[in-house]
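Colleague: okay, here's the prediction I keep looking at, along with the sequence it came from:
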Amino acid sequence: MNPKNPYPVLNELRPDTGQEQKVRCFPFNSADSASHPHTPDHFVLILFKEGNGTHTIDGTDYIVRPRQLHFLFPGQEHQWHLAPETRGKKLIITRLQFEKFSPGLPHPIARYNQQPVIDLASEVFQNIATEFSLIQKELASAPPSWEVIGLRTGLIATLASQQAERGLIDRALPNSYTNTLLLKFNDLVALHFRKQKSVAFYAMQLNVTPNYLTILCKKKFRAPAISLIQQKVLQEAKKLIRTSGMTIKEIAYELGFNEIAYFSYYFKSKTGLSPRQYRNQV
């Protein structure tokens, strides 16, 4: 430990050694936080129960406080300085396993990427802490149910999203119009993405121009509006291919593609695999 800095620092991300686990969930404290590095190929949820410090994610500093949930995504650079009393739990999910869980998330991934730190009300914190404990318990069973773990991960994301949305309203931010509009956009995409895949449709529903909606999405989510729509389509396609038992043709029609050839081209252009190759892989 640096004598000039009494807080442990996580400066480097290194791959885990040994056989990689799909999901890990474990308690941590400031004493061992620097000894548990995680690879950039992992998705990480960090639940802070007590303590304080600073967590830097992609160059942005976030103040660590009790009852917070932090989201980390593969490829993000981060380090933290934590006070000695800091403790909580980590949920670490491999990139491949998270891809299987992500269709169950309530919002596009870019939304969590844009707001990586969420302050939790006491009741919400307790509910999320319970889900962490239940995931940890499920992982200890033989064999664990990945479906149950995926559902509980989705529930954590849902609870955190609801808390974040309430926080935006409670704080009455100056850009509340923008936040409200983008929340409506997310809701509209979730409702209509199977049939409506153009930015123009959603812009018309929101009484704004397609260009303005794209500008807002880039500013808030670091992704254009069309990417968020496509991401939702792709998440649902992966979910149906993996779990539904429907034929590829049926899935294509379910998602609003009139031609299976175009659906296959669309899917492969986003994933590098044809729908059948993806089904065989998972």
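Modeller: Okay, I see it.
Colleague: from here on, just use CA atoms for contacts and neighbour counts.
Modeller: Fine.
Colleague: quick one: list the elements packing against the helix or strand where residue 113 lies.
Modeller: Taking DSSP states H and E as the definition, residue 113 sits inside helix 109-114. Secondary-structure packing of helix 109-114 (3 or more CA pairs under 8 Å, 6 or more residues apart in numbering; DSSP states H and E): strand 68-72, helix 210-221.
Colleague: which among those is found nearest to residue 45?
Modeller: Residue 45 lies closest, by CA to CA, to one member of the helices and strands packed on helix 109-114: strand 68-72, at 5.0 Å.
Colleague: tell me what that closest one is packed against?
Modeller: strand 42-50, helix 109-114, strand 117-119.
Colleague: what's it in contact with?
Modeller: With CA atoms under 8 Å, 6 or more residues apart in numbering as the test, strand 68-72 has contacts from 43-49, 57, 112-113, 116-120, 125, 160.
Colleague: what do you get if the cut-off is 10 Å, keeping everything else the same?
Modeller: Residues outside strand 68-72 that contact it (CA atoms under 10 Å, 6 or more residues apart in numbering) are 40, 42-50, 55, 57-58, 62, 64, 78, 88-92, 112-121, 125, 128-129, 156-157, 160.
Colleague: if we can go back for a sec, could the helices and strands packed on strand 68-72 be laid out in a markdown table, adding distance to residue 242 and mean neighbour count?
Modeller: As requested, the helices and strands packed on strand 68-72 are arranged in a markdown table below (distance: least, CA to CA, whole Å; neighbours: other CA atoms under 10 Å):
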| stretch | distance to residue 242 | mean neighbour count |
| --- | --- | --- |
| strand 42-50 | 20 | 22 |
| helix 109-114 | 19 | 17 |
| strand 117-119 | 31 | 20 |
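Colleague: closest to residue 228 out of those?
Modeller: Closest among the helices and strands packed on strand 68-72, using CA to CA: helix 109-114, at 7.5 Å.
Colleague: ok, residue 154 to residue 124 distance?
Modeller: Distance, residue 154 to residue 124, using CA to CA, to the nearest Å: 14 Å.
Colleague: now do residue 98
Modeller: Residue 98 sits 23 Å away from residue 124, taking CA to CA as the criterion.
Colleague: repeat that for residue 210.
Modeller: Distance of residue 210 to residue 124, computed by CA to CA: 36 Å.
Colleague: what is the burial count for residue 167?
Modeller: 16 (other CA atoms under 10 Å).
Colleague: wait, a helix at it?
Modeller: Yes. Counting by DSSP: H, G, I helix; E, B strand; the rest coil, residue 167 is part of a helix.
Colleague: this is the comparison structure:
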Amino acid sequence: MHKSSASAVPVFKLYGETAAWPTPDLIHCESIPERSRLHDWEIKPHRHGDLVQLLYLQGGSAELEVEGVVNRVQQPSLQVVPALSVHGFRFSQDIQGHVLSLALPLVEQLSTVLDSPPLSHAVCYPVAEQQRYMDTLFDSIAEEYSTQQAGRELMLQSLISALLVWVGRRSQALMYAETQNQDRGREHLQRFTCLLESHFREHRPIEQYATELGISAAHLNALCRRLAGQSALQLINQRLLLEAKRCLVYTAMTVNQISDSLGFSEPAYFSRFFKRGCGLSPKAFRQQR
């Protein structure tokens, strides 16, 4: 999708419309094909000043971009589009699903009973095993919206409240999972640091450390980059370099002895390693200190 500058992004009530809100109950519901078919299955980047939208994709595929984040969806999913967020969509011609637009006053009113506002962040939630429930919920909302039966407003608010509870629960579950992953990541990094302290002289491959931790080498590298800002190999090399500096400053060991004590196959290799990491040869570093 093409990105647009904020000043060039149109602001609509509903996509392609500048008319007043079509219903008095602060809700609008339509099928995804109903509007996207009119625009060749592409909704170009735009935003709504006072609307929150929920796109429920039941079938087909879509490319959903919200605030620069693109989700390519091929499974039943629910996309939250907060107010004022720039968004654009591209749908397959066999797309099935619903678009539910909620005016901010209604969202704020219904959110007061929830622990945290579930519609303030752009998230795409996979529906997975709860598809039957979501199908029923959105079908009920669409049917109630299109008829004028007694108690329509109350029924719509009740159904949308159930939907917001679902989104709120999924949001909390995601936050909990992220916290758990962060905690496990820190635990893995701490264990890696301990293993490194015991074995850095052995020049172990990263795969061996990862195996002892019960994770892949790629996962270990990703954890090190995310939590320590460096790759696993960089951390290993830094530990070796630190020990080499300590030996050069605080002992009378020769460069050859230091090289041997740190597990290098030959002093020339150690000297190249040290100069690459420190900018000075071992001898020059010792003289400078």
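Modeller: Done, it's in. All values reported here derive from a predicted model rather than from experimental measurement.
Colleague: where does the TM-score land?
Modeller: The TM-score (TM-score structural alignment, normalised by the length of structure 1) is 0.49; 167 aligned residues with a CA RMSD of 3.4 Å.
Colleague: wait, which of the helices and strands packed on strand 68-72 of structure 1 is closest to residue 276 of structure 1?
Modeller: Closest among those, using CA to CA: helix 109-114, at 24.3 Å.
Colleague: what are the ranges of the helices in structure 1?
Modeller: Along structure 1, counting by DSSP state H, helices occupy 30-33, 95-101, 109-114, 122-140, 146-171, 176-192, 199-206, 210-221, 225-243, 248-254, 260-271, 275-281.
Colleague: most packed of those helices?
Modeller: Comparing the helices of structure 1 on average neighbours per residue, with mean count of other CA atoms under 10 Å, the densest one is helix 225-243 at a mean of 20.
Colleague: pull the contacting residues for residue 147 of structure 1.
Modeller: 100-101, 153.
Colleague: residue 43 is in contact with residue 92 of structure 1, correct?
Modeller: Yes. Using CA atoms under 10 Å, residue 92 of structure 1 and residue 43 qualify as a contacting pair, with a distance of 5.8 Å.
Colleague: helices or strands next to the helix or strand residue 245 of structure 2 falls within in the packing?
Modeller: Here residue 245 of structure 2, judged by DSSP H and E, is contained in helix 232-250. Under the contact definition 3 or more CA pairs under 10 Å, 6 or more residues apart in numbering; DSSP states H and E, helix 232-250 of structure 2 sits against helix 152-199, helix 206-213, helix 217-228, helix 255-261, helix 267-278, helix 282-288.
Colleague: so what's residue 170 of structure 1 up against?
Modeller: Neighbours of residue 170 of structure 1 in contact, by CA under 10 Å, 6+ apart: residue 164.
Colleague: next one: it from residue 91 of structure 1, what distance?
Modeller: For residue 170 of structure 1, the distance to residue 91 of structure 1 equals 29 Å [CA to CA].
Colleague: report the secondary structure state of residue 102 of structure 2.
Modeller: From three-state DSSP, the assignment for residue 102 of structure 2 is strand.
Colleague: number of nearby residues for it?
Modeller: Residue 102 of structure 2 sits with 21 neighbouring residues when counted by other CA under 10 Å.
Colleague: correct me, but it touches residue 55?
Modeller: No. The pair formed by residue 102 of structure 2 and residue 55 falls short of the contact definition of CA under 10 Å, at 11.4 Å.
Colleague: still on that earlier bit, what is in contact with residue 92 and residue 43 of structure 1 at once?
Modeller: Joint contacts of residue 92 of structure 1 and residue 43 (CA under 10 Å, 6+ apart) are 23, 72, 98.
Colleague: for these, which one is nearest residue 234 of structure 1?
Modeller: Residue 234 of structure 1 has its nearest neighbour among those in residue 98, at 14.1 Å by CA to CA.
Colleague: quick one: residues contacting that closest one.
Modeller: 22-23, 42-44, 92, 150, 153.
Colleague: from those, pick the one nearest residue 226 of structure 1.
Modeller: The shortest gap between residue 226 of structure 1 and any of the contacts of residue 98 of structure 1 belongs to residue 43, at 23.9 Å (CA to CA).
Colleague: the closest one touches residue 112, doesn't it?
Modeller: No. With contact defined as CA under 10 Å, residue 43 of structure 1 does not reach residue 112; the gap is 11.5 Å.
Colleague: would you list the shared contacts of residue 92 and residue 43 of structure 1 in a markdown table and tack on distance to residue 199 of structure 1?
Modeller: Below are these laid out as a markdown table (distance: CA to CA, whole Å):
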| residue | distance to residue 199 of structure 1 |
| --- | --- |
| 23 | 36 |
| 72 | 28 |
| 98 | 27 |
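Colleague: now for the residue found closest to residue 149 of structure 1 once you drop the neighbours it is linked to in the chain: which residues touch it?
Modeller: Nearest non-adjacent residue to residue 149 of structure 1, counting by CA to CA, 6 or more residues apart in numbering: residue 135, 5.8 Å away. Taking CA under 10 Å, 6+ apart, we find residue 135 of structure 1 in contact with 23-26, 91, 129, 144-146, 148-153.
Colleague: please apply the same query to residue 206 of structure 1.
Modeller: 181-182, 184-185, 188, 200, 213.
Colleague: what of residue 145 of structure 2?
Modeller: With contact taken as CA under 10 Å, 6+ apart, residue 145 of structure 2 is in contact with 23, 25, 27-30, 139, 152-153, 155-156.
Colleague: again with residue 156 of structure 2
Modeller: Contacts of residue 156 of structure 2 by CA under 10 Å, 6+ apart are 25, 27, 140-145, 162.
Colleague: take those and keep only those in strands.
Modeller: residue 27 (DSSP state E).
Colleague: surely residue 52 of structure 2 meets residue 101?
Modeller: Yes. Applying CA under 10 Å, one finds residue 52 of structure 2 in contact with residue 101, separated by 5.8 Å.
Colleague: coming back round to it: okay, the contacts of residue 206 of structure 1 in a markdown table with distance to residue 231 of structure 1 next?
Modeller: Output for these, formatted as a markdown table (distance: CA to CA, whole Å):
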| residue | distance to residue 231 of structure 1 |
| --- | --- |
| 181 | 19 |
| 182 | 16 |
| 184 | 17 |
| 185 | 14 |
| 188 | 14 |
| 200 | 17 |
| 213 | 16 |
